[in-house]
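**Q** okay, sequence plus prediction incoming.
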Amino acid sequence: MRINKLLSNLGLCSRKETNRLIEANRITVNGRLCEPGQWVEEDDIILIDNEPIPVKEKIYIALNKPVGITCTAAKEVKSNIINFMNYPEYIFPVGRLDKASQGLILMTNDGELANKILKSENEHEKEYIVTVNKPFDDLFMKGMSEGVEICGVKTRHCKVSRVSEDTFRIILTQGLNRQIRRMSKAFGYTVVRLERIRILNIKIDGIDIGKWRNLTEKEVIELRNLCI
């Protein structure tokens, strides 16, 4: 794999930060200065500042993201999730939850597990509670569950159930950009509140808005098993 992906998977730094280390001539591969985007093998001798790659303890966090925070590690975005958490170690969000939405986002330094969670064909479940701008009927729920044409594709079938006259629960197995908002818009509804409450086996229960907790060892094992 490329050196950038390797260091991210190992929880050392982001892919962009890897490029900065390479540009500063701080990484060598088999005794030679590393080049941007270089492919590396498991048996290569990779040194950073003439030292072996440090082994980082894996971090797994469930965060209840507030509205107004952007799920990106890009430092140039002032309201990014990294600045919001101000966590002392390198971590990044697993996927995204748009700025206007709130709820569960997983934070980690385990790039390998993050890739497995996000892999579209694995059809991993994500659950949301959504409020729209007006009451809806059963035809709306049926239409949403059977798939909606957005962004030039038809969404996968999903589970939709009523919570109240203007609020529904939806379980998706894909993550198109602003998917629920666009699906609702296709039927003439505007989302006024969107909260993600579950990703696979991880639930938001007990985490206040803006707070986070470490996943338990049992949760991490279950998460890994679900991603096999």
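**A** Great, that's in hand. Numbering: from 1, shown residues only.

**Q** C-alpha from now on. contacts and neighbour counts both.
**A** Will do.

**Q** can you check which strand is longest in this protein?
**A** strand 191-199 (DSSP state E).

**Q** and Cys71, how many residues sit next to it?
**A** 21 (other CA atoms under 10 Å).

**Q** show me the contacts for it.
**A** For Cys71, the contacting residues are 80-81, 93, 95-99, by CA atoms under 8 Å, 6 or more residues apart in numbering.

**Q** who wins for neighbours among those residues?
**A** Among the contacts of Cys71, the one with the most neighbours (other CA under 10 Å) is Ile81, at 26 neighbours.

**Q** second structure for comparison follows:
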Amino acid sequence: MPDNSHENPQNQKEETRLQAFLAHCGVASRRASEKIILDGRVTVNGNVVTELGTKVTPKDTVCVDGKKVSLEEKKRYVLLYKPLGYVCTQSDEKGRPCAVDILKESYKERLYNVGRLDMFSHGAIIFTNDGDFAARLSHPSAEIEKEYIVESSLPLPRYLAEDFKKGVRVEGIFYKAKDAEELNSHRMRVVLVEGKNREIRRVFENAGVSIRNLCRVRIGNIELEDLEPGQFRELNEREVQGLLKLCKN
């Protein structure tokens, strides 16, 4: 598994930055942990802390939303086939089902998603409690490939795949696929490395194409293969190391 010993609080006697500590506790990625701190949701030894420079040790009592968090010894890396209708958040104020809830009966660790899929899309998404792993994979500079199969209601415009590869500007935002290939008149394979919010949907809508089905079938070296919606499996060490080697950051 990834060697994070140089930053892991379990392997240090000295103090560690609070956002790094939260990431190693499986609360969220470091970036997301920073927002949790700034929002005043974290206490250290009973005191609310909002300074990102705050340092703690494993002996300190750290709570998030009033619940104590602790360092997790077991790092988890889980591939989930997210079904349609599920959102990629830890909780949803609208009461919609969360993808992470599918995993809660099988894992006691607090897992969070690396990247997102909107509720109307389905397919591969990775969950982990390893903050460093999540931060590397989710950063745009990593340029990890994500492959999608897109099905349209009406025939695809003949120029769409080539235009997407060259780059398309929609409402001032530039979208460019690493690869796009028309599989038949209603299906296209799209590979993204950055994945701006709703990128494929915006490009298709701009071309007057209604998407009937959008499935992510691959993240880097990890493919859905035989998983069905709602099913999941743990990544092995070779797969985790393979993902990290693909990161360009």
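**A** Thanks, I have the structure now. For clarity, every value in this text was computed on a predicted model and none was experimentally measured.

**Q** returning to that earlier point: buried residues, the longest strand of the first structure. List them.
**A** 191, 193-199 (16 or more other CA atoms under 10 Å).

**Q** same check on stretch 162-173 of the second structure?
**A** Buried positions in stretch 162-173 of the second structure, judged by neighbour count with 16+ other CA under 10 Å: 164-165, 168.

**Q** check stretch 161-181 of the first structure too.
**A** 162, 166-175, 179-181.

**Q** kindly report the same for stretch 238-249 of the second structure.
**A** Result for stretch 238-249 of the second structure [16+ other CA under 10 Å]: buried residues 239-240, 243-244, 247.

**Q** got it, and stretch 46-60 of the second structure?
**A** 49-50, 55-58.

**Q** how near is Asn197 of the second structure to Ile222 of the second structure?
**A** 21 Å (CA to CA, to the nearest Å).

**Q** that older thread, just put the contacts of Cys71 of the first structure in CSV and tack on distance to Pro52 of the first structure.
**A** As requested, these are exported to CSV (distance: CA to CA, whole Å):
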residue, distance to Pro52 of the first structure
Asn80, 31
Ile81, 30
Pro93, 26
Gly95, 30
Arg96, 32
Leu97, 36
Asp98, 38
Lys99, 38
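
**Q** how do these look in the second structure, which are kept?
**A** Among the contacts of Cys71 of the first structure, the ones still in contact in the second structure (both residues aligned by TM-score structural alignment, their matches' CA atoms under 8 Å) are 80-81, 93, 96-99.

**Q** so which of those are in strands?
**A** Using DSSP E, these in strands are Pro93.

**Q** which one of the kept ones among the contacts of Cys71 of the first structure is nearest to Glu123 of the first structure?
**A** Arg96 (16.0 Å; CA to CA).

**Q** please name the residues that touch the counterpart of that closest one in the second structure.
**A** Aligned by TM-score structural alignment, Arg96 of the first structure pairs with Arg116 of the second structure. Arg116 of the second structure makes contact with 88, 125 under the criterion CA under 8 Å, 6+ apart.

**Q** next up, identify which helix or strand the counterpart of Arg181 of the first structure in the second structure is on.
**A** By TM-score structural alignment, Arg181 of the first structure lines up with Arg201 in the second structure. Using DSSP states H and E, Arg201 of the second structure sits within helix 199-206.

**Q** after superposition, how close is that helix to the first structure?
**A** With mean CA distance after the TM-score superposition for the first structure, helix 199-206 of the second structure departs from the first structure by a mean of 0.6 Å once superposed.

**Q** would you state the helices of the first structure in chain order?
**A** 3-9, 15-23, 81-85, 111-118, 138-146, 179-186, 217-226 (DSSP state H).

**Q** measure the aligned residue in the second structure for Val220 of the first structure to Thr128 of the second structure for me?
**A** Mapped onto the second structure by TM-score structural alignment, Val220 of the first structure lines up with Val240. Distance of Val240 of the second structure to Thr128 of the second structure, given as CA to CA: 11 Å.

**Q** what do these two both touch?
**A** Going by CA under 8 Å, 6+ apart, residues that sit against Val240 of the second structure and also against Thr128 are Tyr77.

**Q** any idea how far apart the tips of stretch 198-211 of the first structure sit?
**A** 15 Å.

**Q** give the full set of residues in contact with the residue mapped onto Lys74 of the second structure from the first structure.
**A** The alignment partner of Lys74 of the second structure in the first structure, by TM-score structural alignment, is Glu57. By CA under 8 Å, 6+ apart, the contact set of Glu57 of the first structure is empty.

**Q** give the contact list for the residue lying farthest from the centre of the second structure.
**A** Going by CA atoms, centre = their mean, the residue of the second structure most distant from its centre is Arg158, 32.1 Å out. Counting by CA under 8 Å, 6+ apart, Arg158 of the second structure makes contact with nothing.

**Q** one more pass at 10 Å, please.
**A** 182, 185 (CA atoms under 10 Å, 6 or more residues apart in numbering).

**Q** what's the separation between it and Leu192 of the second structure?
**A** Distance of Arg158 of the second structure to Leu192 of the second structure, computed by CA to CA: 20 Å.

**Q** got it, and Lys178 of the second structure?
**A** Applying CA to CA to Lys178 of the second structure and Leu192 of the second structure gives a distance of 5 Å.

**Q** and if you look at Ser185 of the second structure?
**A** From Ser185 of the second structure to Leu192 of the second structure the distance is 21 Å (CA to CA).

**Q** quick one on the thing from earlier: reformat the kept ones among the contacts of Cys71 of the first structure as JSON lines; add distance to Asn122 of the first structure.
**A** Output for those, formatted as JSON lines (distance: CA to CA, whole Å):
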{"residue": "Asn80", "distance to Asn122 of the first structure": "28"}
{"residue": "Ile81", "distance to Asn122 of the first structure": "26"}
{"residue": "Pro93", "distance to Asn122 of the first structure": "19"}
{"residue": "Arg96", "distance to Asn122 of the first structure": "17"}
{"residue": "Leu97", "distance to Asn122 of the first structure": "19"}
{"residue": "Asp98", "distance to Asn122 of the first structure": "22"}
{"residue": "Lys99", "distance to Asn122 of the first structure": "25"}
